[in-house]
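[1] Sequence first, then the predicted structure, then my questions.
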Amino acid sequence: MNDPARTAPGSKMADLGPRLLSGLVLAGAGIAVVTVGGPVLAVFVAIAVGLMVWELARMCGSGEAGILAAVAGVSSLLAMLLPEGWGVPFLILPAFVGISRLVHRKMTFAIFSVLMLLAGFGLVHVRGDFGPAWMAWLILVVVVTDVFGYFAGRLIGGPKFWPKISPKKTWSGTVAGWIGAALVGWGAISLLGGGNEVIGLSIGLSMASQLGDIAESALKRRAGVKDSSNLIPGHGGLFDRFDGMLGATVLFLMVEQVVGFPPAPWG
């Protein structure tokens, strides 16, 4: 695999066109369903979760990926539409079905599938409890982390973060992602209000999104595949595109009650 820091400038951006086009399509669809919210958003997220579980099951060697995807999609939708207490068991159910059906990588499937359903539940929760503007902030943190990391990693290069697992990820790109997330946090304070802790939370969510990306890279290495699927031109599969969102959304669910979201201004 070529080292981006040593690759000719034109080849560094060879995949930029397909990435931008598919990214714009995804962004347009995302903005539409986030604006509408409610059951439309829940159905959209449930379909995305089902497709990601399909990709996960295939990487885990399952010949029943379609069945596991259907279970995950329906379970995700029920978890989002039922009262929260009744919905919780459905966030875990696909993991048990996967354990019973898979021959190999049972716990890998179980852990990642739970994270996928939690993340989907979390996105709908953010939209319902905090509104579309704060949901846009969460999405922008992940997107800007990826974009800043992409360009800094290819234009600046430098030491690799974890070359054995993610050969293209550099420290320059990693830190640039944190800086981009901080700028998104600053913009959120300016437009939506809230205290300066929004900036720190944005950086933490950026880090979590990067860990989600690294975790998926490790899974793909173990499975011997380059992409989770070929559903999205320039991006691979849905899991490739939303691995960072998984990490950020799950962290947000964990800390939002502790930090009191949105944080109040100081003074």
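    Sure, I can see it. Numbers count the residues shown, from 1 in each chain.
[2] CA only for contacts and neighbour counts going forward, please
    OK.
[3] Can you give me the buried ones in the strand or helix carrying residue 111?
    In the assignment (DSSP states H and E), residue 111 maps to helix 106-130. Neighbour counts using 16 or more other C-alpha atoms under 10 Å place 106, 108-110, 112-127 of helix 106-130 among the buried residues.
[4] which residues touch that helix?
    34, 37-38, 41-42, 45-46, 49, 52-53, 56-57, 60, 72, 76, 79-80, 91-92, 94-96, 98-99, 132, 134-135, 245-247, 249-250, 252-253 (C-alpha atoms under 8 Å, 6 or more residues apart in numbering).
[5] Go through the next helix or strand after it and flag the buried ones.
    Next along the chain after helix 106-130, taking DSSP H and E as the criterion, comes helix 132-155. Neighbour-count burial for helix 132-155 flags 132-146, 148-155 (criterion: 16+ other C-alpha under 10 Å).
[6] for the helix or strand residue 32 falls within, packing partners?
    In this assignment (DSSP H and E), residue 32 forms part of helix 16-36. Secondary structure elements in contact with helix 16-36, counted by 3 or more C-alpha pairs under 8 Å, 6 or more residues apart in numbering; DSSP states H and E, are helix 38-59, helix 132-155.
[7] Go through those helices and name the closest to residue 24.
    Taking C-alpha to C-alpha, helix 132-155 is the member of these nearest to residue 24, at 11.6 Å.
[8] relative to helix 16-36, how tilted is that closest one?
    170 degrees (axes from the mean of the first three to the mean of the last three C-alpha atoms, to 10 degrees).
[9] just checking, what packs against helix 132-155?
    Using 3+ C-alpha pairs under 8 Å, 6+ apart: helix 132-155 touches helix 16-36, helix 106-130, strand 166-170, helix 171-192, helix 197-223, helix 238-259.
[10] From the contact counts, what lies against the shortest one?
    With contacts defined as 3+ C-alpha pairs under 8 Å, 6+ apart, strand 166-170 has these neighbours: helix 132-155, strand 160-162, helix 197-223.
[11] relative to helix 171-192, how tilted is it?
    60 degrees.
[12] List the buried residues in strand 166-170.
    166, 168-170.
[13] structure B:
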Amino acid sequence: MSAGRRWDDLAPRLASGAAMVTVGLVAVWLGGVWFHLLVALICGMMIWELVCMVDSGRTKSQYVLGAAGFATALVVAWVPPGFAFPLLLFPSMLGFSRMEKGGVTYAVFTALILLAGYGMIVLRDDIGLRWMLWLVTVVVVTDVAGYFAGKSLGGPLFWPRVSPKKTWSGTIAGWAGAAIVGLFFAGVTPAGAGLAGISIAVSMASQIGDISESAIKRRAGVKDSSSLIPGHGGLLDRFDGMLGASVFLMIAGQAVGFPPGV
């Protein structure tokens, strides 16, 4: 591949990425209802994209299930956790009665989408802005470092059958970038150097989320989850890493007492 062709998607990726980062940072900074609305909107649209991929003939269900995901992600921010968790799983159960194929894939991935959204809301509301910025930065740096290292260095592919563009060089660069982010935040918080290890694990979880979504696309025979974002594809293409990272942090955070040292 020529140097020009290798970077031919860079301009639209940068423009779209800058717009998404701006909107996201404003919502994260404001917190509260603005952040809840953004998370709920993204969750609902990702579920819509998911149904479009796994059961493309069910047009009405795409909107019904997407709307159910949006409403659920919005409501759970205001109810006690004991009631939030059954609500988070309701859209997954609803999908079984509305889909002709891909029901299990839909149910599992929808549950992950809504659990990830809920995890981000809890992180921002209860733990604070600094740690929400840490999570976002780890995921973004993992993606950016992986993209540039993979394009520049190339080398052996990570899982060619599922994701023919992801390389081991990009994967490892993502871990290195996450470690640097962790060390930076360890220096400005009481968390300590162990945060670098947690950051690498979160980076790995984000890559697992990315690979999982790639597997769904490969099975559905599509390149992108949708065409909503120029240069990036759909919201699932852009936020698949955040899904894995947020769900992992919800689980692992209980074991390490996240945030550590705080």
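    That came in fine, so what should we check first? Treat the numbers as computed from the prediction; the structure is a model and nothing was measured.
[14] related to what we said a few turns ago, the helices and strands packed on helix 16-36 of the first structure: which one's closest to residue 202 of the first structure?
    Short answer: helix 132-155, nearest of these by C-alpha to C-alpha, at 6.4 Å.
[15] so where in the second structure does that closest one end up aligned?
    Per the alignment by TM-score structural alignment, helix 132-155 of the first structure matches residues 129-152 in the second structure.
[16] same check, this time on stretch 250-260 of the first structure
    The aligned range for stretch 250-260 of the first structure is 247-257, by TM-score structural alignment.
[17] quick one: buried residues of the matching stretch?
    Those would be 247-250, for stretch 247-257 of the second structure by 16+ other C-alpha under 10 Å.
[18] what about the helices and strands packed on helix 16-36 of the first structure, which gets the closest to residue 220 of the first structure?
    helix 38-59 (7.2 Å).
[19] Where in the second structure does the closest one fall?
    Under TM-score structural alignment, the match for helix 38-59 of the first structure is residues 32-53.
[20] With stretch 179-193 of the first structure instead?
    Using TM-score structural alignment, the partner range for stretch 179-193 of the first structure is residues 176-190.
[21] Now find how far off-centre the matching stretch is within its chain.
    Computed by C-alpha atoms, centre = their mean, to the nearest Å, the chain-centroid distance of stretch 176-190 of the second structure equals 20 Å.
[22] Show me what counts as buried in it.
    176-183, 185-186, 189.
[23] What lies in contact with it?
    By C-alpha under 8 Å, 6+ apart, stretch 176-190 of the second structure touches 134, 137-139, 141-142, 145, 191-200, 203, 260-262.
[24] Equivalent analysis for stretch 257-267 of the first structure, please.
    193-198, 256.
[25] Of those residues, which is the nearest to residue 174 of the first structure?
    Distances from residue 174 of the first structure to these, taken by C-alpha to C-alpha, are shortest for residue 198, at 19.6 Å.
[26] Contacts only, for the closest one.
    185-186, 188-189, 262-263.
[27] Indicate which one of the helices and strands packed on strand 166-170 of the first structure is closest to residue 233 of the first structure.
    Among those, the nearest to residue 233 of the first structure by C-alpha to C-alpha is helix 132-155 (16.6 Å).
[28] that older thread, PyMOL command to pick out the buried ones of the contacts of helix 106-130 of the first structure?
    To isolate the buried members of the contacts of helix 106-130 of the first structure in PyMOL, using 16+ other C-alpha under 10 Å:
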select buried, resi 34+37+41+42+45+46+49+52+53+56+57+60+72+76+79+80+91+92+94+95+98+99+132+134+135+245+246+247+249+250+252+253
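[29] need the helices and strands packed on helix 132-155 of the first structure in a markdown table with distance to residue 10 of the first structure, can you?
    Below are these laid out as a markdown table (distance: least, C-alpha to C-alpha, whole Å):
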| stretch | distance to residue 10 of the first structure |
| --- | --- |
| helix 16-36 | 10 |
| helix 106-130 | 35 |
| strand 166-170 | 16 |
| helix 171-192 | 19 |
| helix 197-223 | 25 |
| helix 238-259 | 23 |
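[30] These: which one's closest to residue 64 of the first structure?
    Of all these, helix 106-130 comes closest under C-alpha to C-alpha, at 12.8 Å.
[31] in the superposition, what's the average offset of the closest one relative to the second structure?
    When the second structure is overlaid, helix 106-130 of the first structure sits 0.5 Å from its aligned residues on average, using mean C-alpha distance after the TM-score superposition for the first structure.
[32] what do you get for stretch 201-214 of the first structure?
    Mean deviation for stretch 201-214 of the first structure: 0.4 Å (mean C-alpha distance after the TM-score superposition for the first structure).
[33] and residue 5 of the second structure, how many neighbours does it have?
    9 (other C-alpha atoms under 10 Å).
[34] Need the counterpart of it in the first structure.
    Using TM-score structural alignment, residue 5 of the second structure sits opposite residue 11 in the first structure.
[35] Run the chain-centre distance for stretch 165-175 of the first structure.
    That offset, for stretch 165-175 of the first structure, works out to 17 Å (C-alpha atoms, centre = their mean).
[36] which residues are contacting it?
    1, 3-4, 148-154, 156-163, 210, 214, 217-218, 221.
[37] one more time with 7 Å, if that's ok
    For stretch 165-175 of the first structure, contacts defined as C-alpha atoms under 7 Å, 6 or more residues apart in numbering pick out 3-4, 148-150, 152-153, 156-162, 214, 217-218, 221.
[38] Report the buried members of these.
    4, 148-150, 152-153, 157-158, 160-161, 214, 217, 221.
[39] Now the buried residues of strand 166-170 of the first structure in a markdown table, please, with extra columns for distance to residue 232 of the first structure.
    Listed next are the buried residues of strand 166-170 of the first structure as a markdown table, based on distance: C-alpha to C-alpha, whole Å:
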| residue | distance to residue 232 of the first structure |
| --- | --- |
| 166 | 20 |
| 168 | 20 |
| 169 | 21 |
| 170 | 24 |
